[in-house]
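Enquirer: what would the 3D arrangement of this be:
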Amino acid sequence: MIHGVILAGGKGERFWPLSRAEYPKQLLRLISSKTMLQETIDRILPLISSERILVVTSEDIVSPILDEISMLKRENILAEPFGRDTCLAIGLAAMHIRKIDPEAVMVVLSADHIIKPAEKLLEIVSIGAQIARDEDRLITIGINPTRAETNYGYIKMAEPYKVFGGISVYEVEAFTEKPKPLVASGYYYGHKHLWNSGMFIWSVDSILKAINSCQPETANALDEYAISIGTENENEAIRALYNKCDPISIDFAVLENAENVLTIRGDIVWDDVGSWNALERYKTKDQDNNVVIGDARLLNTYETTIYNDNDGIIVSLGVSDLVIVKTRDIVLVAHKTQVNDVRKILAELSKDDSMKRYL
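Expert: Predicted coordinates for the structure are as follows:
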């Protein structure tokens, strides 16, 4: 059967100060009236029932997730003691799924992406699942680039593998992480590269074999942990597992080294909603190209994103190209070209005990 694995452990730091440690981006209602996590679950429910969905997340936000997502039970959530990136998170989920369904196919999704139309994604997932059942393949979903984006990873397509009802599947030649602007422009105009969406499809057997081949120490640690699944020692064992393993992404750890990788060319709208600047791609703008969410009054303000999450109003006068965010205890004002540097501010705040309440 097909099982869904939703990676929901990120901190969403580039959406600070709205995204906070106790209530990160995946629990925010940034694009619609639903949380990003709920949107992701709803997207795959026509194909994967809720009891076959696993959410891998930080142990610190298990309770908020259960409060927000009523269809999820505690057994639907794998709680990480601390972050170790996607290789370990995916390996952990694979071990749990294998325990109940050794022949399962895993669909790995991120909790905080925009994908439209959902029906097209389900068609792509169904094709990937069909391949994963029949062959020892690691399948990525690549997205046709719509701009020369430097904040995304890229997949270089090799020779065609098959075409399923108009959806093309390719062998993978190479992965590139966050290229320089000139390189990204070449990828965009060259039509041989896809964005790496961070969505994957494979059998539990295939991904665990690949981790064993490419990251044997992690594989051994996962095997030791698996003995404890469902026992009273599980919480202690997962902490020991995470202490043993270094942080590394599934891309660096496995996909860049494996020789059995395919990519499905996804002709869909996809966005990782990576920072405040993403809102201008999906929210309605006023006549001066401003995005305004919450109470605000603007005069001679242009190309500015304003997000007011609290009482009172934001007043802007004679400014342009800014991001202005107001929460109950923080006001952020940043130029759009520097708003991604908010992580530098967070790094400074983390050094001061009196400031940690703002993280």
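Enquirer: switch to C-alpha atoms for all contacts and neighbour counts from now on
Expert: Will do.
Enquirer: those helices in this protein, which residues are they?
Expert: 36-44, 62-68, 85-100, 118-134, 181-190, 204-214, 216-226, 234-244, 250, 342-350 (DSSP state H).
Enquirer: closest to Arg265 out of those?
Expert: Closest approach to Arg265 among the helices of the chain (CA to CA): helix 118-134, 8.6 Å.
Enquirer: now show me the structure for the sequence below, then we'll compare the two:
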Amino acid sequence: MNFVILAGGSGTRLWPLSRDHQPKQLAKLVSEVTMLEDAIANLGALASPQNLYISTNSTFAKLIREIVPSIPANHYIIEPEKRDTGPAMAYVATWMSQSAPDEPMAFIPSDHFIRDRDMYQTTLRAAETMIRETGKLLDISVQPTFPSTTLGYTKVGKLIEDRHGVHFLQFLGHREKPDYPTAKQLLDDGHYLWHASYYMWTPQKFVEAYQQYAPGIGNYLNDLLNAIEAGDSQQLAAVYSQMEKISIDYAVTEKMNPEDVLIIRGDFGWGDLGSWDTVYDELSHTTDSNRNLIKANWHGVDTHDSLVFSTSQRLVATIGLSNIVIVDTPDALLVTQRGRGQDVKKIVTLLKERGADTYL
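Expert: This is a model prediction of the structure:
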């Protein structure tokens, strides 16, 4: 199986750590290495320079090559421009279809947290076998713990098969990023899992799905393939720019025939590090006696249930605070309440509107 690390996003909800020139996947957020390096390490012996690919943009590619120089230059799939995951993943599938149209491949997000690497790798091995046997799209979903409005929800039915503790479930439908009342209903329903965005199929099957369900993308894939094969970067960019700017979840997942999909319940300690709130939640087991998550040179008095993160050795001191997020970088400081993590992207939008591009 081939693995494609998705590393083209900017992660605006993790500002000011995540920037246009230094996105979250290239930051050391949860360990002593970057999130991208963690994503590769999570794959263990399953991945090697021969079957590992990077999907990103030209700016990030330069940085990634410095971080993981072992990946061959011809294993970088460079997006002509940012157009969301729908076009990006269609481009990857089309690109991969040149050399391995029927070989299973897995899209691996670069910003997720995996606690149990052994079970994660066992899950991916089982997925590869199931793709070869059934020809179906495999997707991983995980048990929800609260009514999230930033994740998609997968409705699942009966257990299809249990392979070495990996549970394959019937797919009954997908709801992408519902509002809070709907998310609460889905959580209470008991038949919905969080969609973790690990798509696994063959490149040719992905291409066919786009052509069937997402004509705003699929209708351009033959022209895109011709441009790729000709090595014509200008034509490639021209074709790519015409594709509908949309996520794969809205473009394809919500529309797919349930008979063509199997869901794997991810039981490997998955976490989506998409905001400072989720960073706190996923790393809450490392908090101090006052439930503070500290990644900084910090001293505090009467401070509880807070996150303090710094990229420097500058001292951060707090007094009488609770449920606060403080993120300190050399040129920008964020202070907000825990629970307002989704609103950080509003600051990014505000900075853009005011021309403060230096801080983006």
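Enquirer: what would the helices of the first structure look like in CSV with mean neighbour count?
Expert: Converted to CSV, the helices of the first structure look like this (neighbours: other CA atoms under 10 Å):
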stretch, mean neighbour count
helix 36-44, 21
helix 62-68, 15
helix 85-100, 20
helix 118-134, 18
helix 181-190, 15
helix 204-214, 20
helix 216-226, 18
helix 234-244, 17
helix 250, 19
helix 342-350, 14
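Enquirer: His304 of the second structure contacts Leu321, correct?
Expert: Yes - between His304 of the second structure and Leu321 a contact is recorded at 6.4 Å, counting by CA atoms under 8 Å.
Enquirer: ok, now which ones touch the residue nearest in space to the middle of the second structure?
Expert: Central residue of the second structure (CA atoms, centre = their mean): Pro109, 3.6 Å from the mean position. Contact analysis of Pro109 of the second structure by CA atoms under 8 Å, 6 or more residues apart in numbering lists Ile5, Leu6, Ala7, Ala39, Ser197, Tyr198.
Enquirer: look up how far Asn51 of the second structure lies from it.
Expert: 16 Å (CA to CA, to the nearest Å).
Enquirer: cool, and Glu208 of the second structure?
Expert: 23 Å.
Enquirer: what does Leu36 of the second structure give?
Expert: Separation of Leu36 of the second structure from Asn51 of the second structure (CA to CA) stands at 16 Å.
Enquirer: excluding chain neighbours, what is closest to Asp357 of the second structure?
Expert: Leu351 (6.8 Å; CA to CA, 6 or more residues apart in numbering).
Enquirer: which one in the first structure is aligned with the residue nearest to the centre of the second structure?
Expert: Aligned by TM-score structural alignment, Pro109 of the second structure pairs with Ser110 of the first structure.
Enquirer: so which of the helices of the first structure gets nearest Ser168 of the first structure?
Expert: If we rank these by CA to CA, the stretch that ends up nearest is helix 118-134, at 9.6 Å.
Enquirer: that closest one vs the second structure, average distance?
Expert: Its aligned residues in the second structure lie a mean 1.7 Å from helix 118-134 of the first structure after superposition (mean CA distance after the TM-score superposition for the first structure).
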